[in-house]
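S.K.: Need coordinates for the below:
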Amino acid sequence: MAIIQPFRAVRPTKDKVGLVASRSYESYSRKEREARLQFNPYCFMHIINPGYKYHREVSGENRFKLVRNRYLEFREDHIFIQDEIPSLYIYKQKTRKHTFCGILGGASVEDYKNNRIKKHEATIQAREELFMEYLKTVGFNTEPVLLTYPDRELIDNIIERITATIPEYEFTTTDRITHYLWKISDPETITAIRNEFENIGDIYIADGHHRSSSSCLLAENLKKDNPDHTGDEAYNFFMSYFIPESNLRIYEFNRMIKGLNGLSKEDFLIRLDESYRIENRGTELYRPSKKHHFTMYLDGEFYSLYLRKTRYNFTDPLRTLDTQLLYDTILYPILGIKDLRNDDRIAYGYGRDNVVEMKSLIDKGKYTVGFGMLPATMEEIRKIADEGLQMPPKSTFIEPKLRSGLTIYEF
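M.R.: Predicted coordinates:
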């Protein structure tokens, strides 16, 4: 049984939505951020980068307070409006190759705590607590957690019916993605959607583990401060984008390593030979063709690595995951990389052209060796989450990536 909660979204006016909505702050280069901040006074980045107004960097609690101030200014200037009644929202992205469509609503903190919202990644306590303090100070959240559920015909039919009508928003961004938003405020439609989610059972976090855990911490914190707590307060839910499993796109992260842990190229290949059948593929770009098969780029040449299955035991769903396999057989025992989050010898890349980028960075001497693999599947993610296991960091790059400032959830 999963809960999806309507909420009163704060969102841009129709005439400014294309100017306000932005990608995540980190996805822009420094020059791109500067240009948007300089030439677009409505960009949401003015809220999350409030020090720009004073031409200085601001951090910690002072930044949190200024974020709150900038947000209130946007509301006072009527750049943002708030819907009068709680609603659900259908959000669609149309790219050149894919169309993503799901429902924005509140996910339940209780579902998260009771593992009806299942996780597949570990979180870092310090990051959880920092983001919780941020949320508590600013009083809103604008980055939905990406949740996925097994495809349901009834929900698909409702989405199809509503998206055949004129949207609340329709705008195209400079990355050639067209965005659409429909508001669902009809009580009967909301009830039908909520009842169907109650029949689903478990749902899964695709992206946003730290946002989920921080929202849970926030709810516990605010509950202690509220003697009249009922369980219906906005802080008992966190804004999420519910999308059917078939509509996700999952991509891989490549691994790039500095140095060979003191080994020569020849000694490194000999160590690899213990667990892999190695074939030199020359200078042409080469990608793996199946699971447990890696591409490696080293010293100007591509190699294919085929696992010798007699050397590895697939004892649980995690050990069958290629990112875990690479760690168990190469990164840790041969290259000495134990901490995948904090070891500065390892870097990650993603995207359709990342093999080309990986080759370029290694050719320039920034890294020594790179590894590529096939992306994880939703079935693998589900099995790992069901068993309470945790994937290595940077195991999946999942789309869609959602816009900040499109819908805002106030506590």
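S.K.: Every contact and neighbour count from this point should use C-alpha atoms.
M.R.: Fine.
S.K.: residue ranges of the helices in this structure, please?
M.R.: For the chain, applying DSSP state H gives helices covering 17-20, 30-39, 45-48, 60-76, 109-113, 125-138, 153-163, 187-198, 209-224, 265-273, 322-326, 354-363, 378-386.
S.K.: Switch those over to CSV; also include distance to Tyr409.
M.R.: Shown next, in CSV, are those (distance: least, Cα to Cα, whole Å):
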stretch, distance to Tyr409
helix 17-20, 16
helix 30-39, 23
helix 45-48, 15
helix 60-76, 12
helix 109-113, 14
helix 125-138, 11
helix 153-163, 22
helix 187-198, 18
helix 209-224, 12
helix 265-273, 50
helix 322-326, 35
helix 354-363, 35
helix 378-386, 27
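S.K.: got the ones you listed as CSV, with mean neighbour count columns?
M.R.: Conversion of the helices of the chain to CSV gives the following (neighbours: other Cα atoms under 10 Å):
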stretch, mean neighbour count
helix 17-20, 20
helix 30-39, 13
helix 45-48, 21
helix 60-76, 17
helix 109-113, 19
helix 125-138, 17
helix 153-163, 14
helix 187-198, 16
helix 209-224, 20
helix 265-273, 14
helix 322-326, 21
helix 354-363, 18
helix 378-386, 18
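S.K.: for these, which one sits closest to Tyr180?
M.R.: When the helices of the chain are ranked by distance to Tyr180, counting by Cα to Cα, first place goes to helix 153-163 at 8.8 Å.
S.K.: One more, please, to line up against the first structure:
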Amino acid sequence: EQDRIHHVDSCNANTGPIFLACRYPDSLLTLMNNWKDHHEAAYDFTEEDQITHRVWVIDEDEVISEINKEFAGVDSLYIADGHHRAASAVKVGLKRREQNPGYTGEEEFNYFLSVVFPYDQLCILPYNRIVKDLNGLTVKAFLGALKFNFELMLMPGFPCKPVEKHCMGMYVDGQWYHLKAWPDIYDKKDVVGQLDVSILQEKVLRPVLGIEDPRTDQRISFVGGSHKAAELAEIADRTGGVAFVMYPTSMEDLMKIADENKLMPPKSTWFEPKLRSGLFIHKL
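M.R.: Reported below is the predicted structural model:
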């Protein structure tokens, strides 16, 4: 966050938007689609990661007014990615207010750059986990400890990627397994506790593998879902550890947790694709 504060302050600009999502009104979606159907994109390019960026400029006052009206009726915006960028942008703005005690609130430093996507058009990938060792356990003892909370199935011959919530793939000692949480080990009414990343932390990482705080423990690493499962297995093999392939957290769960003023566990979501930094710039 300190690096981002220094970056924004030194550049005198926001160069990367905060990634927001919300429930778009149907009328706003229709407006956007109609504009795209009848106008050429101002920018249209594909980067080396094969992600295409297409940007339309809306420059008709009447349409802009309608968009403002539509967004005025949106109750909440949710930060999908960019929490540190948002915090640093606010702190730079507060610093500028101190430096300009006669500010009116209309200066550009009172605002920061963001992009708002329809929540149901976003792609959330899993945030997978790799632990460097088995906390002193043999493979047999480790697998035995899991059976108290999971249905454990050996998946010989190919990587296991979960296809539904409360399931996860696991790689250890050259073998892939499918883990399915028993329904009685989590509270379905607890919006945070019923997340797969929470179940893994509370039933495996903490009690079995000794990972008390995943934010600071050096034995655990996190790998975004754009990486292949085979890559996770290779990393786990290097140290004799274990890899977990997670099922993606849903946008509905993310918004529900935010609506209840609760916190997502660390490294819960990986959003793809993201807008390129520098594509839009907001000068302060």
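S.K.: Next, the TM-score between them, please.
M.R.: Once the chains are laid over each other, their TM-score by TM-score structural alignment, normalised by the length of structure 2 reads 0.93; 283 aligned residues with a Cα RMSD of 1.8 Å.
S.K.: quick one, which of the helices of structure 1 is nearest to Lys92 of structure 1?
M.R.: Across the helices of structure 1, the minimum distance to Lys92 of structure 1, taken as Cα to Cα, is reached by helix 153-163, at 8.7 Å.
S.K.: which position in structure 2 aligns with Arg281 of structure 1?
M.R.: Arg281 of structure 1 is assigned Met155 in structure 2 as its aligned equivalent, the criterion being TM-score structural alignment.
S.K.: Leu272 of structure 1 now?
M.R.: Using TM-score structural alignment as the criterion, the counterpart of Leu272 of structure 1 in structure 2 is Leu146.
S.K.: separation between its match and Ile211 of structure 2?
M.R.: Computed with Cα to Cα, to the nearest Å, the distance linking Leu146 of structure 2 and Ile211 of structure 2 is 15 Å.
S.K.: and what of Lys140 of structure 2?
M.R.: Between Lys140 of structure 2 and Ile211 of structure 2 the distance is 19 Å, computed by Cα to Cα.
S.K.: what's around the spatially closest residue to Ser268 of structure 2 that is not a sequence neighbour, how many residues?
M.R.: By the measure of Cα to Cα, 6 or more residues apart in numbering, the closest residue to Ser268 of structure 2 outside its immediate chain neighbours is Tyr127, 5.9 Å from it. Using other Cα atoms under 10 Å, Tyr127 of structure 2 has 24 other residues around it.
S.K.: show me what contacts the counterpart of Tyr127 of structure 2 in structure 1?
M.R.: Correspondence of Tyr127 of structure 2 to structure 1, assessed by TM-score structural alignment: Phe253. Contact partners of Phe253 of structure 1, counting by Cα atoms under 8 Å, 6 or more residues apart in numbering, are Tyr348, Gly349, Tyr350, Gly351, Gly372, Met373, Pro375, Lys394, Ser395, Thr396, Phe397.
S.K.: Swap in 7 Å and give it another go.
M.R.: Tyr348, Gly349, Tyr350, Lys394, Ser395, Thr396, Phe397 (Cα atoms under 7 Å, 6 or more residues apart in numbering).
S.K.: ok, back up a step: is it true that the match of Arg281 of structure 1 touches Trp176?
M.R.: Yes: assessed by Cα atoms under 7 Å, Met155 of structure 2 is found in contact with Trp176 at 5.3 Å.
S.K.: who's more crowded, those two?
M.R.: The residue with more neighbours, out of Met155 of structure 2 and Trp176 and counting by other Cα under 10 Å, is Trp176; that gives 22 against 15.
S.K.: Per the alignment, the more buried one pairs with which residue of structure 1?
M.R.: Taking TM-score structural alignment, the alignment pairs Trp176 of structure 2 with Phe302 from structure 1.
S.K.: my guess is that match meets Ile278, correct?
M.R.: No: counting by Cα under 7 Å, Phe302 of structure 1 does not reach Ile278; the two are 10.4 Å apart.
S.K.: Quick check: chain neighbours aside, which residue is closest to Glu129 of structure 1?
M.R.: Counting by Cα to Cα, 6+ apart, Glu129 of structure 1 lies nearest to Ser214, which is 6.5 Å off, once chain neighbours are set aside.
S.K.: What's that neighbour aligned with over in structure 2?
M.R.: Using TM-score structural alignment, Ser214 of structure 1 pairs with Ser88 in structure 2.
S.K.: Spit out the contact partners of that match.
M.R.: Taking Cα under 7 Å, 6+ apart as the test, what Ser88 of structure 2 contacts is Glu1, Arg4, Ile5.
S.K.: The match of Arg281 of structure 1 and Asp81 of structure 2, how far apart?
M.R.: Note on Met155 of structure 2: its distance to Asp81 of structure 2, by Cα to Cα, is 34 Å.
S.K.: To what extent is the counterpart of Ile51 of structure 2 in structure 1 buried, counted in neighbours?
M.R.: In structure 1, Ile51 of structure 2 lines up with Ile177, judged by TM-score structural alignment. Burial measure for Ile177 of structure 1: 17 neighbouring residues, criterion other Cα under 10 Å.
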